[in-house]
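K.L.:
based on what follows, work out the 3D shape:
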Amino acid sequence: MSTVVILKCEDYNPELICEKLQYALKMIDFRPENYKKLLLKPNLLMSKKPEEATTTHPAVVEGLINILKKENIDLIVADSPGGPYNVKRLNAVYEKTGIKDVCEKTGTPLNYNTSSIEIELKGESKIKALPVIYPYKECDGVVSLAKLKTHGMAVYTGAVKNLYGMIPGGYKVELHFRIREIERFMDLLLDMYETINPLLSIIDGVIAMEGDGPSQGTGRKLGILIISDDALAADYAASRIINLSKNDFPLIKRAIERGLFKEESIRFVGDSIDSVKVNDFKIPLKKDMTFIRGILPRFLEIYLKEIMTPKPYVVLNQCKGCSECYLTCPPKAICIEDKKAKIDYKKCIKCFCCHELCPYQAIKIRRNFIYEKLLK
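P.N.:
Here you go, the predicted model:
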């Protein structure tokens, strides 16, 4: 049985967070003395300030570090942000997100080794092996330090999706091109969850992100921390809190189909879900139109899917021509013309990497009016 601890936490006061985490670790019987070295994996998607609610807040990372340091465990903080995986980019992200300051303050190493190792995946995905960041090889286990956010493709991102950041930057782009169906992408995430099997998952929901996540949404104070010995159970708890149903949550829906998740196998501790639940959390509409499959003639199905599927578009007066979208687009559907991004929709696979990683929020998602009415 998995244990999920839900705790109200009104702000990012380091002492308060440390106190909450200590209580949670006791409740799930987490025994750090059993490990020599742990990899702490926060969500460091891109160079954003902590108050922008895109990345795991440094106070949450600091709180856990301070607890684990007392047990004389070796630690390393590591992630592979979106885009190219190199030392310059890592340093920029570490600095902007406040993680570098925390690591210097606590004497905790940050990973700058951009090499990778290959791991074999358990499960049902067609991808049987993956490269992951090198520190994984040197550690006894992984702690997923996630941010509670919405996601344009996956609907929600938390403890399990956070593991995808262990794949080196360039290969993440390739995977988006190879795996275009949402169900198959969920299979990959679930296979990573089964294979990496994080020892501990902590979701930062003090200030979450709603709306156009994972980087262009709006900060929303939920005032919670979710801690669990099971990443999938932690994500399920988060989905309940933001009023996301199982059928609208691709990860949990697929986990149930694969027999990886049963609600009755979770023990909830701490504050009740009802006491922290919000009913008006802004969640992205579903990305696809699979409900029309097999109902209409094939030619009409293809036509409707094309005109009604959400698409990224460039807000020209916000675009700086920085080339971030060009560098991270899996099918190379974006070029820079006259210092502005331009999308070739014949090549676009609607993975929304451009929307996710644009540092100027110059790429938005356009949804058909009828689509919005149907999928609300």
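
K.L.:
contacts, neighbours, all on C-alpha from now
P.N.:
Fine.

K.L.:
count of neighbours near residue 11?
P.N.:
Counted with other CA atoms under 10 Å, residues neighbouring residue 11 total 15.

K.L.:
okay but it is in contact with residue 206, surely?
P.N.:
Yes - contact criterion CA atoms under 8 Å: residue 11 and residue 206 qualify, at 6.4 Å.

K.L.:
need the residues touching each of these two.
P.N.:
residue 223 (CA atoms under 8 Å, 6 or more residues apart in numbering).

K.L.:
against residue 284, how distant is residue 146?
P.N.:
Distance check for residue 146 against residue 284: by CA to CA, to the nearest Å, it reads 19 Å.

K.L.:
which of the two has more residues huddled nearby?
P.N.:
Ranked by neighbour count (other CA under 10 Å), residue 146 and residue 284 place residue 146 first, with 30 against 20.

K.L.:
didn't that one look like it was pressed against residue 201?
P.N.:
Yes - with contact defined as CA under 8 Å, residue 146 and residue 201 form a contacting pair (7.5 Å).

K.L.:
which residues do those two both contact?
P.N.:
Here residue 146 and residue 201 have residue 159 as joint contacts, going by CA under 8 Å, 6+ apart.

K.L.:
which residues in the protein form strands?
P.N.:
2-8, 37-42, 74-77, 116-120, 129-133, 141-151, 155-157, 200-210, 218-228, 266-270, 311-314, 334-337, 340-343, 363-366 (DSSP state E).

K.L.:
make JSON lines out of those and add distance to residue 241.
P.N.:
Below are these laid out as JSON lines (distance: least, CA to CA, whole Å):
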{"stretch": "strand 2-8", "distance to residue 241": "10"}
{"stretch": "strand 37-42", "distance to residue 241": "21"}
{"stretch": "strand 74-77", "distance to residue 241": "28"}
{"stretch": "strand 116-120", "distance to residue 241": "34"}
{"stretch": "strand 129-133", "distance to residue 241": "31"}
{"stretch": "strand 141-151", "distance to residue 241": "11"}
{"stretch": "strand 155-157", "distance to residue 241": "12"}
{"stretch": "strand 200-210", "distance to residue 241": "10"}
{"stretch": "strand 218-228", "distance to residue 241": "9"}
{"stretch": "strand 266-270", "distance to residue 241": "13"}
{"stretch": "strand 311-314", "distance to residue 241": "29"}
{"stretch": "strand 334-337", "distance to residue 241": "37"}
{"stretch": "strand 340-343", "distance to residue 241": "36"}
{"stretch": "strand 363-366", "distance to residue 241": "25"}
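
K.L.:
second input sequence below; structure requested for side-by-side comparison:
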Amino acid sequence: MKVSVVKCNSYNEKEVYKAVKKSIDLIGGIKIKKGSKVLLKPNVLSARKPEAGITTHPSVAAAVCRILKPMNVKVMVGDSSGMGKYGYTSNALEISGMKKVAERFNAELISFEGLSKKVEIKGAKVLKKVNIAKPVLNADYIINLPKLKTHTLMKYTGAVKNMFGSIPGAGKSKCHTIAPKEEHFGHLLLDLYSIVKPQLNIIDGVVGIEGNGPGAAGIKKKTNIIAASKDAVALDLVAAKIIGYNPMEIKTNKLAIERGIFKGKVEVVGKKNVEVKYKQPADIRYVPAFVGKFVFSQAMLRPFVIKDKCRACGICIKACPAKTIKLVKGKAHIFDKKCLKCYCCHELCPYNAIELKRPPLRILIDFARVILQKLQ
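P.N.:
All right, here's what the predicted structure looks like:
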């Protein structure tokens, strides 16, 4: 399976268009039947401006719209943001610049909120039934436009993870309650991917997010690439390597190969051996395999509210799948006993007011790990 990697040094529209077009041409181009319904699925995690680096840059969506224009297809631009509240996605689509792109190219702008159909997933490991956005199910052709970012739960978020936005509103929170751990959530994402596979995937890696991504707690990282593939897993295997991961460290990559969802070989075309090492997120999941479940739960990083930064906006309260965050004396407070450690609050807080702290047992385990590494 071909994966193209093309240099793109800025978000100048002409430069982005050339890079996107070249990335598509290198993997064999695209042919879409006249009159087809084509859905562009960007990453619109939250209501952030393009320069924040958190959402897919509108110049990438504009480049795709420009390429599609002579094909005489019906173009839709849609997503469901990380928040389940009605109206939030519409706001996010506007602030991220996607609304302007849709208006400019006469595309239909769609918030997936309230537009869902229950679907049964045959052969699923975790996600047996799920409400999926009707525009995703009804599209003849899906062009997935993820953003290159690290992720506190999954280590990396790219093409496969971006399709999680196919689940409207609060349905995403429910997914975190049934699969709060990294491996289970990886299976869940692949269950979903098995029925919403995009025909084309183009990742915005001009500016990515490193560190404690994918939201405001992450740090912008100039990476200067556009990469594309007709297979989301193939693209993720290459993109993860570019930012310094062993691709098999990423659960969706590893599990996709183990489950036979991805069987082919990856062929990189265009720029080869590109590497821009990203600062990885806090080592959230590392606990030795021999410890029990109780010890594991006690050693996981815990989200805490930085009171001075909290503005009582309520986003973390609405985002929490366990409903364990309340306003106490005008500030958000996380009641730890019910916390799933899914880190949705940390991911979506626009003010970077939630930090991840190591409990005492975790400090001890990390200290022991360092000592053992030195002795080896």
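
K.L.:
quick one on the thing from earlier: mind checking which of the strands of the first structure is nearest residue 173 of the first structure?
P.N.:
Proximity to residue 173 of the first structure, assessed across the strands of the first structure by CA to CA, is greatest for strand 129-133 (12.7 Å).

K.L.:
which positions in the closest one come out as buried?
P.N.:
Of the residues in strand 129-133 of the first structure, 130-133 count as buried by neighbour count, 16 or more other CA atoms under 10 Å.

K.L.:
residue 157 of the first structure and residue 163 touch, don't they?
P.N.:
No - applying CA under 8 Å as the test, residue 157 of the first structure and residue 163 come out as separate, 10.2 Å apart.

K.L.:
so for these two, which residue has more residues nearby?
P.N.:
With neighbours defined as other CA under 10 Å, residue 157 of the first structure and residue 163 compare such that residue 163 has more, 28 against 24.

K.L.:
what residues are up against that one?
P.N.:
Residue 163 of the first structure touches 41, 144, 189, 192-193, counting by CA under 8 Å, 6+ apart.

K.L.:
now the two most distant members of these.
P.N.:
Farthest apart among these - using CA to CA - are 41 and 189, which lie 15.5 Å from each other.

K.L.:
compare those two (neighbour count), which wins?
P.N.:
Each of residue 41 of the first structure and residue 189 has its neighbours counted (other CA under 10 Å); residue 41 has more, 25 against 21.

K.L.:
quick one: map that one onto the second structure.
P.N.:
Matched to the second structure by TM-score structural alignment, residue 41 of the first structure sits across from residue 41.

K.L.:
now do the contacts for its match.
P.N.:
Counting by CA under 8 Å, 6+ apart, residue 41 of the second structure has contacts 77-79, 142-146, 163.

K.L.:
let's see that with 10 Å instead.
P.N.:
56, 61, 76-80, 136, 142-146, 162-163, 165-166, 198, 201 (CA atoms under 10 Å, 6 or more residues apart in numbering).

K.L.:
just residue 344 of the first structure next, same as before
P.N.:
Here residue 344 of the first structure is in contact with 331-335 (CA under 10 Å, 6+ apart).

K.L.:
just the buried ones out of these, please.
P.N.:
Here, 16+ other CA under 10 Å leaves 331-335 buried among the contacts of residue 344 of the first structure.

K.L.:
how about CSV for the residues you listed, with distance to residue 120 of the first structure added?
P.N.:
Listed next are these as CSV, based on distance: CA to CA, whole Å:
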residue, distance to residue 120 of the first structure
331, 26
332, 28
333, 31
334, 33
335, 35
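
K.L.:
spatially, which two of those are the most separated?
P.N.:
Pairwise distances across these peak at 11.2 Å for 331 and 335 (criterion: CA to CA).

K.L.:
please name the nearest non-neighbouring residue to the counterpart of residue 186 of the first structure in the second structure.
P.N.:
Counting by TM-score structural alignment, residue 186 of the first structure corresponds to residue 186 in the second structure. Leaving aside its sequence neighbours, residue 186 of the second structure sits nearest to residue 252 (CA to CA, 6 or more residues apart in numbering; 5.1 Å).

K.L.:
how deep is the match of residue 186 of the first structure tucked in, by neighbour count?
P.N.:
Residues lying near residue 186 of the second structure (other CA under 10 Å) number 24.

K.L.:
what's the answer for residue 371 of the first structure, then?
P.N.:
When counting by other CA under 10 Å, one arrives at 20 neighbours for residue 371 of the first structure.

K.L.:
touching, the match of residue 186 of the first structure and residue 161? I think so.
P.N.:
Yes - in this structure, residue 186 of the second structure is within contact of residue 161 by CA atoms under 10 Å, at 8.7 Å.

K.L.:
shared neighbours, these two?
P.N.:
Shared contacts of residue 186 of the second structure and residue 161, counting by CA under 10 Å, 6+ apart, come down to 154, 252.

K.L.:
shared neighbours of residue 157 and residue 163 of the first structure, which are they?
P.N.:
43, 146.

K.L.:
from residue 289 of the second structure, how far out is the residue of the second structure most remote from its centre?
P.N.:
Centroid-distance maximum for the second structure: residue 375 at 37.7 Å, with CA atoms, centre = their mean. Shown here: residue 375 of the second structure relative to residue 289 of the second structure, a distance of 19 Å by CA to CA.
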